[in-house]
Structure formats: structure tokens, C-alpha cells
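Peer 1: pasted the sequence and its predicted model underneath.
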Amino acid sequence: MAPHPLPYDNARHLDHPGFPAVIINFDLNDLQAFRAVVDKGSFRGAAEAIRISQPALSRRIEKLETALDVKLFERTTRRVSLTMVGRAFLPKVERMLDDLDVALMGISNVASTRMGNVTIACVPSTAYYFMPHVISEFHKLYPKIRLRVLDASAGEVCHAVASGEADFGVSFSGSLADEVEFELLLQERYVLACRRDHPLAQRDSVTWAEAYEHDYITVDKTSGNRFLLDQALRGVRVKKPSICETHHVTTMIGLVEAGLGVAMVPSIAMPAGEHPILVSVPLVEPHVMRNVGLIKRRGRTLPPAALELERLVREMPFRSA
């Protein structure tokens, strides 16, 4: 968020027994610092998030506590936690900052100048071809908002969202932490990724057993996709081992493009339109599906900029072969 040295009427907005019933002028930068410390759980992480030095952040918090004449945080060498008064203060601060952000983002000539940070975590299969379209559209609307993309395994995406490192995530359903919730966006099927010059490229569909007769690349046992496929393909006879294992689907596609073999991948991982080298062929017997959706930390309201990115993720058409 850009600096907004605007006064706020404490008597009107902070009507709680823990706060003095007098008019106090707040700098919104101080409130921004307070929310950043809460979100990141540390002064160091908060300072990095709003791009100021740690001493400068500490001064903002001290200024706020002095103005209110209350203690907002309990600080030890290992952790930072809200006091009882701090917990009461938090929802009021969030409402003020979010209301301001919503108002500013609703003004077209102001929205393009909005500053801030948004972090999205996503599995690599969504990051390679799908997310660039989302990011491009977001950057056109909000060129000064800095986006951070954490492309990682499903487990790491879940952890990033649960810990607050990411505002929200795009992943597939599976073993999720209790702190996060999953919202289905689409069901996608697995397809065969191969080169245009491969013998299977012109087929309308290919069975899994047929695909395994060719040189193929697969993901290793640390991948969430591998677990899903092992469960779904128990009845499929595999005649020979893979020629190579990778950790991420995107690496498999690169190896396919280089001519090493074929790979069985989620449809969203493949290019949406015509590609000069790669082809997607539907896999059958069985049809293997994967649920892809948004994951968010339970009970958390996304800040306006993150809500805008989430809206674009929802609205961007998914490809499901």
C-alpha cells in the first residue's frame, strides 16, 4: 500500500473499552505496519513485506502504541503475539485499511497507481501455461502492485497458505492441513503429452496401457500427482519402467519436448492453443481426473489486491482436454 498520511478519528472508529475515548490522528503507515506484523508473525517478515527497514517498522509500532497508550504486542526473542487489546484492535484496523483499498481500487485512474504486494502459491502444473495469462491481466490493471509466485509442490503450497506466506493458493485437492479450506474450480483429466512427430500424436485417444508401451517419463514418489496416479491406476499393467523421473510436471513436459518420450500430465499443464511441438491426447481406460481449486487460510479475509487476483483466477478460462 502506498503511504497515506491521513488522520483517523479514534473516537469514531476505535470505540472499545481498551482505547481512550479521545480523538487521535493516526498515520495509515502505522496501521499498515501493525497489520503486516500480525500477518507475518514477526517484525523481520513484516518489514520485508512492506519494504522498509526493521528499525523503521519498530518505530511505527512504538508510535502507534504510544499514541493509543496501550501495548499491542507481546514480544519475546522467539515470537510476537497480540495482546488482548491488540486482538480487539486488529479487526478495526483491517476494516479501515480494506475499506480504503476497496474505495481506491474502484476508481479506475487511481487503481492503476495502487502499490503493494500479493503472493500466490501454485503447483507447477498451473504455473507454467495458466498463471502467465492471469499475471499478465493483473499487471495491466495494477502495474505497480508487486506479484510474487511461489511455484512449489502441493504440500508446500498448502504450508505457504497455512503459514500466511502466501495470500492464497491454486492446487489440487488431497491431504490438506486443517488450517486451510479448498474451493473447487474445475475437474481436469490427465492427457498424454507427446511431440507432433510421435506415433501416438494423431490418435483421438490412447489407453494408459498403450502409453506405457512407449518410452515414458514420470514424476517421482514425492509428487502429489504420483500418489494420485498410483491410486487410480492399480489395475493398469505396466510392462516397463520409466526412462526418467522428475519432481515437477513442467520438467516432464520439457523432456517430452526434447524428444525423450511421452508423459501423462494434467491437462492444465499443457499449452491452451496450438503448439509447434507439443500435442495433448486424451487418456482413457481409465479416465483419471484431478480436482483443481483455490486454497485459503480458514477465517482469513483476503486484502483487496489479493481479492482482485483471486477474481482473475476464477474468470480466466481453464483448459480441460
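Peer 2: That came in fine, so what should we check first?

Peer 1: contacts and neighbour counts: CA atoms only from here.
Peer 2: Noted.

Peer 1: hey, where'd the helices end up in the stretch 1-150 of the chain?
Peer 2: Assigned by DSSP state H, counting those that start in this stretch, the stretch 1-150 of the chain shows helices spanning 10-13, 28-40, 43-49, 54-68, 84-105, 108-111, 124-127, 131-141.

Peer 1: now do the fifth one: distance to the chain's middle.
Peer 2: When C-alpha coordinates are averaged (C-alpha atoms, centre = their mean, to the nearest Å), helix 84-105 and its chain have centres 22 Å apart.

Peer 1: next: the last one.
Peer 2: Chain-centre distance of helix 131-141: 14 Å, with C-alpha atoms, centre = their mean.

Peer 1: just the residues contacting that helix, thanks.
Peer 2: 111-112, 145, 147, 308-309, 312-313, 316 (C-alpha atoms under 8 Å, 6 or more residues apart in numbering).

Peer 1: second structure follows, compare the two:
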Amino acid sequence: MTGDSIKFTPERLARDLDWNLLKTFQVIAKSKSITDAANTLRLRQPSVSASLKRLEERLGKKLIERSPGNFRLTRAGELLEREIVEIHGTILRLETLLRDTEDEIRGHVRIAMASHVECPFFDNALSQFHQQHPNATLSIEISASRHAIENLMARKASVAICLVKDRSPKLNYKRLFREHFGLFCGPEHPLFGKENLTSSDLAGHSSVSFVTDQMGDALRQVALMRAQADLADRIVGTSANLEEVRRMIIAGLGIGPLPIHVAKRDVDNGILWRLPPYVSPPAIDVYVVENPKAQLNRAEQAFCRIIHALIDSTPIEDRIYG
């Protein structure tokens, strides 16, 4: 910005900054151009450009780099966009917080959860919560772990139950349980029912897996297991949902990873077959993740107290599956 920009103290900025400018910038940040943002907002392009200019002048920072063929956020723009997401989440929760002032807990708990969470320990927390607060409500949204974290950061979720790749200093993490993964095939696969197999027997076979089954992602240890089995490089099917990965394995699309304790029922029923490696299967930790900046309603606070008490009173040895 030029030297003519008005310099605002933090107090003046907080008092004078127009929330509508921030909302407009949030749309601009997700758009490909000012024209694209104007179409989304149903405003004229000069009006959106003027809003961006006013916001940049208020902050004394350039937020968007614009030139022919180039439209991108500056570092300041990226930081501002992340903060707007949190501010927006707080505003959305005001009505819930103000409504939840009665003695009896009636609030709503939103849980963002990865699809492969099968944990009697977690089920116990749900049961205790309902028994203690029968008038509170609860919803569980299944998604990829990274989306669960995004919803938590945006304060669209009360708590996340998911895998963790990189820890954010803005969030709190507590290990809920540990699960072990194995490789499995379905009845249509040529290795189904065969015993005394070794990892070399899996070489060259096609595979299916989770979208996070990558060397640089949360299921890195599972990706290593697949690599050591020398499966074909091309993964023929992927999903963020355990049920869909299971479906593709059973349908014969390829060999795929599943939590051993989750697959046990299908193995016992003869619709999945465990493949090597049988020793030292990769261990994956699942975490309870919370946003300490979020203003939780009383139902959310109660649920978090219950799950933390269960974790603290249960040794990790009793929270390891498979």
C-alpha cells in the first residue's frame, strides 16, 4: 500500500472495520477474479473492487496480487482469510450460545469424524452423554480427516475425531485410541482363501485404498505397508469412507487396507480374507481434536468433559485395537 494509507491502531481498527468488507473479501479470496467474485455476490464489479480497496486501505496491506493472468492472495491475504473463517464461525454460534442459558442442558453437539472410527470406548462416551443429558442433541458428520479439521477450525464442529498428519498450534489434541491396519481381499480375488501366503505373493496385484493413504499423509504407515507388499503402482479405487473402501475390496477391485478389528466380522463371515503381513501391522492413532478458541455451549462442554474423563481413566493398553 502507499504511504498515503490511513494508519489504524488495533483499537480503532476493531471499532471501525466493517464486517461486510470482511465477508466480501472471503468471497474474493475463494474466487478466480474480481468479476467471478462479483457474480457470486450478485454485485457490480466496480463495487467489489472498491470494497477490496477500502479493506486494503484500512489494514494498510495489499491483500490480492492482480495482473494479466495472475490473481492470487498475498501472504497478508492468506492470513486474513483464515482469521475471517474463525470470526465467521464465532458469529454463527452466537445464537446457540445465547439460547443455551437454561439450567437444563439442551444444546447441540456437532462431531466431525473420520469414517473408520469404530471404537467401543467412544460409543461409551456417547451413551454416557445421552444418559446424563437426554434433552441435548448430537450429530455426527463423516468426512476425510482433513475436512474434519477444517470444520473444527471454522467452528462448524464442536469436536473432531480423526487422524492427524500435522499438528496445528491453534488446536488441542488427545489420543482417543490406536488401531492396527491389515491388508485384505474379497471373494472374487485369486488370493482369497489361500493360506501360508507371504508378502511376495501380493506383488503386482491391483489395490484400493483411502485418499489419505499417501507417503506424506496421515496413513503414511499404511502406504509403507502397501509399498513393501510390492502391489501395483496404480491404485484402481479410492475413497475417504471406510465403507466404500470395504465395498471395493469385497467387489474384487483389488487388495486394500482396513483396520483389523473393523474387518474381523467380515473375515469371520467369509467375505474378507486377511493377507500378509501378519506380524507388526502398522499402528494408526485416532485423536480427539478441539479448538480452544471456540465458545462451546453447555452441551458441548459436557460432552468434552465426559470423553476427557474416559480417556484419563483408561490406560492406553485398553484403547488399542487389532
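Peer 2: Cool, the structure landed. Quick caveat: nothing in here was measured; it's all calculated off a predicted structure.

Peer 1: now the TM-score, please.
Peer 2: Overlay of the two chains. TM-score (TM-score structural alignment, normalised by the length of the first structure): 0.53; 227 aligned residues with a C-alpha RMSD of 4.5 Å.

Peer 1: re the thing from before, let me have the contacts of helix 131-141 of the first structure in TSV, extended by neighbour count.
Peer 2: Formatted as TSV, those follow (neighbours: other C-alpha atoms under 10 Å):
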residue	neighbour count
111	20
112	17
145	20
147	17
308	17
309	22
312	17
313	21
316	13
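
Peer 1: quick check: longest strand of the second structure.
Peer 2: Ranked by residue count, the top strand of the second structure under DSSP state E comes out as strand 172-185.

Peer 1: which residues of the first structure does the very next helix or strand once past that one align to?
Peer 2: Tracing the chain past strand 172-185 of the second structure, the next element assigned as helix or strand by DSSP states H and E is strand 207-210. Aligning strand 207-210 of the second structure against the first structure (TM-score structural alignment) gives residues 216-219.

Peer 1: determine how far the matching stretch lies from the middle of the whole chain.
Peer 2: 26 Å.

Peer 1: what does it rub up against?
Peer 2: So stretch 216-219 of the first structure is contacted by 225-226, 242-249, 252, 255-256, 260-264 (C-alpha under 8 Å, 6+ apart).

Peer 1: distance from that stretch to the second structure after superposition?
Peer 2: On superposition with the second structure, the average gap between stretch 216-219 of the first structure and its aligned counterparts reaches 2.3 Å (mean C-alpha distance after the TM-score superposition for the first structure).

Peer 1: show me where the stretch 201-321 of the first structure has helices.
Peer 2: Under DSSP H, counting those that start in this stretch, the stretch 201-321 of the first structure gives helices at 208-211, 224-232, 249-257, 304-315.

Peer 1: circling back to that earlier point, what range in the first structure does the longest strand of the second structure sit on?
Peer 2: Using TM-score structural alignment, strand 172-185 of the second structure pairs with 181-194 in the first structure.

Peer 1: do the same with stretch 148-158 of the second structure
Peer 2: The aligned range for stretch 148-158 of the second structure in the first structure is 157-167, by TM-score structural alignment.

Peer 1: cool, and stretch 11-29 of the second structure?
Peer 2: Across the first structure, nothing matches stretch 11-29 of the second structure (TM-score structural alignment).

Peer 1: please compute how far that stretch lies from its chain's middle.
Peer 2: That offset, for stretch 11-29 of the second structure, works out to 27 Å (C-alpha atoms, centre = their mean).

Peer 1: what does that stretch rub up against?
Peer 2: Contact with stretch 11-29 of the second structure is made by 34, 37, 40-41, 48, 51-52, 54-55, 58-59, 72-73, 77, 81, 84, as judged by C-alpha under 8 Å, 6+ apart.

Peer 1: for residue 186 of the second structure, state which of the residues you listed is nearest.
Peer 2: Nearest to residue 186 of the second structure among the contacts of stretch 11-29 of the second structure: residue 81, at 45.5 Å, using C-alpha to C-alpha.

Peer 1: name the SS class of the closest one, please.
Peer 2: helix (DSSP: H, G, I helix; E, B strand; the rest coil).

Peer 1: and residue 48 of the first structure, which of the helices of the stretch 201-321 of the first structure is closest to it?
Peer 2: Here helix 304-315 is closest among the helices of the stretch 201-321 of the first structure (C-alpha to C-alpha), at 17.8 Å.
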